[in-house]
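Student: no sequence on this one, just coordinates:
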């Protein structure tokens, strides 16, 4: 069992990483709750809902099942969950449990943040990708015009990462999650980045995965503690996400996974960085690794003007000007404001490099 603590403006919460945690959640609660409301999706329900229930037999609990996939981060689903919470008599001393990946965590966290003006919730991530979204207290739902545009900063009271749940992931889900780990490696150091690229996902062992997860979690922990509300260095966690969110919005949520879009976005950020800073970065090495591990780079077939318009509605844009996190080298980042003309040029040249 490994444990980290994350400090925030109203206190702190712990992150536990280990095996079998889902069976004994009650051991980690530091207060009693009037009722527990589990939110999960129809994939995770079949795999782990009963396991979590076993550790909560002394509690009054209910659950709500959402369809798996990004489409569930929708205002209609959010309203349905809120209605269920009211109907079952949830009160301010209740606990919401987010059991699942990033979609479940974002939705359940936003429900918790807004139900009766805020009640406790915990995160039980069941994907690699959710190591990122479950930490830091950013919760949200999507709007057709942009990803995560409706949300809040609302930290959980605990994060419980059961490594055993990752054994059920598909190859596509592994790819999706590993892209965020690569992002954190680029934020951290060239050494960690090179180490992660030395791994082939098809043969990634659990012990090695846990090492990389802890490294990624520590990067996120340090940054969110330094900048809880994303006024400064926390924006570095958006590396690769300016294009990624635009791709998700344009292609339709769920048609490309978040991590697959981030992988393309990281390549684009490196491409732009090389051109803006006149430096040599590991574009070719990352592209080769992504290709070898079956990332869908061919998905970048979208219209340049449409992508730029999506970028302008992203929450990181200011006054319709596009901000991008760029790299001078792994571990050394900067934020730049780019004009439409500059972005169009970078997108056109990037498209040629992907062929």
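Tutor: The structure has been received and is ready for your questions. Since the structure is predicted, the reported quantities are computational estimates derived from the model, not experimental observations.

Student: drop to CA atoms for contacts and neighbour counts, all remaining ones
Tutor: Will do.

Student: and residue 289, that one's in a helix?
Tutor: Yes - assessed by DSSP: H, G, I helix; E, B strand; the rest coil, residue 289 belongs to a helix.

Student: separation between it and residue 335?
Tutor: 26 Å (CA to CA, to the nearest Å).

Student: residue 36 now?
Tutor: 42 Å.

Student: between the two, tell me which one has more neighbours.
Tutor: Using other CA atoms under 10 Å as the criterion, residue 36 and residue 335 rank with residue 36 on top: 20 against 16.

Student: my read: the more buried one touches residue 95, true?
Tutor: Yes - under the contact definition of CA atoms under 8 Å, residue 36 touches residue 95, with a separation of 4.9 Å.

Student: list the buried residues in the helix or strand residue 50 falls within.
Tutor: Using DSSP states H and E, residue 50 falls within helix 50-54. Using 16 or more other CA atoms under 10 Å as the test for burial, helix 50-54 gives 51-53.

Student: here comes the other one, which I'd like you to weigh against the first:
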């Protein structure tokens, strides 16, 4: 089996579903704290699948992690577990430090102890795959080359600083203890099952509910957009064939300004589900005060993973965003379950 942490979240949940679609893949022990962004409804199709074992808990619980490793003896750990929303990290950084730094430390130490006690063959096969973000690299100007794996770390938010710290821990455990790790730093993910506080799902749902489409500042912040299904395939490839101790940047080769992303979504909705009054959803765009420390541009150079492992994204932004919008139109029950009273309170606080 493999142990997946944070497997009820957006990327982790998609990875679990993607992994178990292959009948020959091992089973998954799925450890998730079920914070506001963890959603078991994402995994509803696995309810009767014996290969999926869900455990409610956190990576900072040493006794629980030790017990899961001892009982299930996984041949790999894929660590998605993290607090990941920049805005929330600005309002409450302590939880980000606790989960992303202290939690990762605990997971590494439990895994290292487990790995040390494996026999020679299983020890050689074991992998710890740490999933991280391009935000650890800081911000780029319009003229700067894209982030490579050797770019210096320059995190600018409590979220990115906490992820940078976790990356450093993972690197240190490899160089100090020989612990078999690989790290991937991904660009902005989008796709099905995305909690609607992030830009793309927020815009889709607000548009459909005749609400403002909030755009920070001038909307010219640039991100590289990676379809979550492509990210899952990259993780599988790196987990299977990545060189130990290495970092691989995973990107979609799709740099887009936030305002352009929102206008694209509006155009697709105009086609697939037109407004009753016949007007464009773009009329709902509203510019709001920029957030503190907002990075201007991220861009991923994903040539290393293509050169070494032959991976390249299958989706363009045009194909991926159309699939994403269609998924939200086709899954109103999942959306209704997510949009709780506490979530609406958060939106009101953040975008007042």
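Tutor: Now that the structure is in, tell me what you want to look at. Because the structure is predicted, anything quoted here is derived from the model rather than measured.

Student: next, the TM-score between them, please.
Tutor: The TM-score (TM-score structural alignment, normalised by the length of structure 2) is 0.29; 182 aligned residues with a CA RMSD of 7.1 Å.

Student: tell me the contacts of residue 335 of structure 1?
Tutor: Residue 335 of structure 1 makes contacts with 236, 323-326, as judged by CA atoms under 8 Å, 6 or more residues apart in numbering.

Student: turn the residues you listed into JSON lines, including secondary structure.
Tutor: As requested, the contacts of residue 335 of structure 1 are exported to JSON lines (three-state DSSP):
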{"residue": "236", "secondary structure": "helix"}
{"residue": "323", "secondary structure": "strand"}
{"residue": "324", "secondary structure": "strand"}
{"residue": "325", "secondary structure": "strand"}
{"residue": "326", "secondary structure": "strand"}
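
Student: after whichever strand or helix holds residue 88 of structure 2 comes which helix or strand?
Tutor: Secondary structure from DSSP H and E places residue 88 of structure 2 in helix 86-91. Once helix 86-91 of structure 2 ends, the next helix or strand along the chain (criterion: DSSP H and E) is helix 93-96.

Student: what is that following helix packed up against?
Tutor: When contacts are defined as 3 or more CA pairs under 8 Å, 6 or more residues apart in numbering; DSSP states H and E, helix 93-96 of structure 2 packs onto helix 158-177.

Student: in the helix it packs on, what's buried?
Tutor: Under the neighbour-count rule (16+ other CA under 10 Å), helix 158-177 of structure 2 has 158-167, 169-171, 173-174 buried.

Student: that helix packs against which elements?
Tutor: helix 86-91, helix 93-96, helix 104-116, strand 127-133, strand 181-186.

Student: quick one, which of the ones you listed gets closest to residue 343 of structure 2.
Tutor: Among these, the nearest to residue 343 of structure 2 by CA to CA is helix 86-91 (12.1 Å).

Student: about what we covered before: using TSV, please lay out the helices and strands packed on helix 158-177 of structure 2 together with mean neighbour count.
Tutor: Putting those into TSV (neighbours: other CA atoms under 10 Å) gives the following:
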stretch	mean neighbour count
helix 86-91	17
helix 93-96	18
helix 104-116	19
strand 127-133	24
strand 181-186	25
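
Student: the helices in the stretch 201-350 of structure 2, which residues?
Tutor: 228-241, 258-272, 303-309, 317-330, 332-338, 341-350 (DSSP state H, counting those that start in this stretch).
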